[in-house]
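Engineer: Turn this into a model:
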Amino acid sequence: MAINKLSEVEISSAIAQLAGWAVVNGKLQKNFKFRDFVEAFGFISKVAIVADKMGHHPELFNVYNKVTIDLTTHDANGISALDFELAQKIDRLL
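Structural biologist: Purely as a prediction, here's the structure:
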């Protein structure tokens, strides 16, 4: 099944439903801040489990208590509905 890149209008509509996510350099991005490194890394582990079950793997960046997540669908060459689905699941982990 082909995954399609969303249009700018579709992205604008979908992003309005999410808190704290933005399009940065063509990727859906959100920054998270935790109490310490262990809490941040625990969150990354939870994200990894959810993402792997979806077969959709985000770009995860961690510096001490900060985590940045970038979502894009390489097969679609941009942001797809799959990215928004994962973003919603990530937000539910908090």
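Engineer: all contacts plus neighbour counts: C-alpha atoms, from now on.
Structural biologist: Fine.
Engineer: all helices of this protein, in order?
Structural biologist: For the chain, the helices defined by DSSP state H cover 8-15, 37-54, 81-92.
Engineer: Please give the structure of this sequence too, so both can be compared:
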Amino acid sequence: MNPDWKLEEVKPMKNPLLLTKEELNLFLASFPNWKLERRAQDGIEILTRSYQFTTFIQAFGYLSKIGLLSEKLDHHAEIYNLYGLVKLTVFTHTTKNLTHLDRLFAYQAELLL
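Structural biologist: The predicted structure is shown next:
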């Protein structure tokens, strides 16, 4: 049984809708490695996910895929990389909230593994 959001077309969203608490909770229950956090500097809710790869080359390969996804969606994560560690942080800068675009990005990032 696929939630409807898994079928969203992978394309930019001009005015992405804000995620409801129910939508956010369903996503987090489906993908428990994604975490809901608040940025210390402004309290904005963000989604974060850390990936641990065995080698830098594996991490860099994944980052290349994330770069292509970012361009396809016109939505760019904050990215941290240290050797095999990759950390992604997403939220919609224009709304300063979590939107359907963030959920789509996070879901597609999981499919790239």
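Engineer: rewinding a little: from the helices of structure 1, which stretch is densest packed?
Structural biologist: helix 81-92 (a mean of 16; mean count of other C-alpha atoms under 10 Å).
Engineer: in structure 2, what residues pair with that helix?
Structural biologist: Aligned using TM-score structural alignment, helix 81-92 of structure 1 spans residues 100-111 in structure 2.
Engineer: after superposition, how close is that stretch to structure 1?
Structural biologist: Compared with structure 1 after the fit, stretch 100-111 of structure 2 shows a mean deviation of 0.7 Å (mean C-alpha distance after the TM-score superposition for structure 1).
Engineer: still on that earlier bit, out of the helices of structure 1, nearest to G26 of structure 1?
Structural biologist: With C-alpha to C-alpha as the measure, helix 8-15 is the member of those nearest G26 of structure 1 (10.5 Å).
Engineer: In structure 2, what range does the closest one match?
Structural biologist: The alignment of helix 8-15 of structure 1 onto structure 2 (TM-score structural alignment) spans residues 21-28.
Engineer: Can you find the partner of A51 of structure 1 in structure 2?
Structural biologist: The alignment partner of A51 of structure 1 in structure 2, by TM-score structural alignment, is S70.
Engineer: give the contact list for N97 of structure 2.
Structural biologist: Listed by C-alpha atoms under 8 Å, 6 or more residues apart in numbering, the contact set of N97 of structure 2 reads L18, I44, E45, I46, F91.
Engineer: of these, which stay in contact in structure 1?
Structural biologist: Retained in structure 1 (both residues aligned by TM-score structural alignment, their matches' C-alpha atoms under 8 Å) from the contacts of N97 of structure 2: L18, E45, I46, F91.
Engineer: Find the nearest non-adjacent residue to the second one, please.
Structural biologist: It refers to E45 of structure 2. Leaving aside its sequence neighbours, E45 of structure 2 sits nearest to R38 (C-alpha to C-alpha, 6 or more residues apart in numbering; 4.5 Å).
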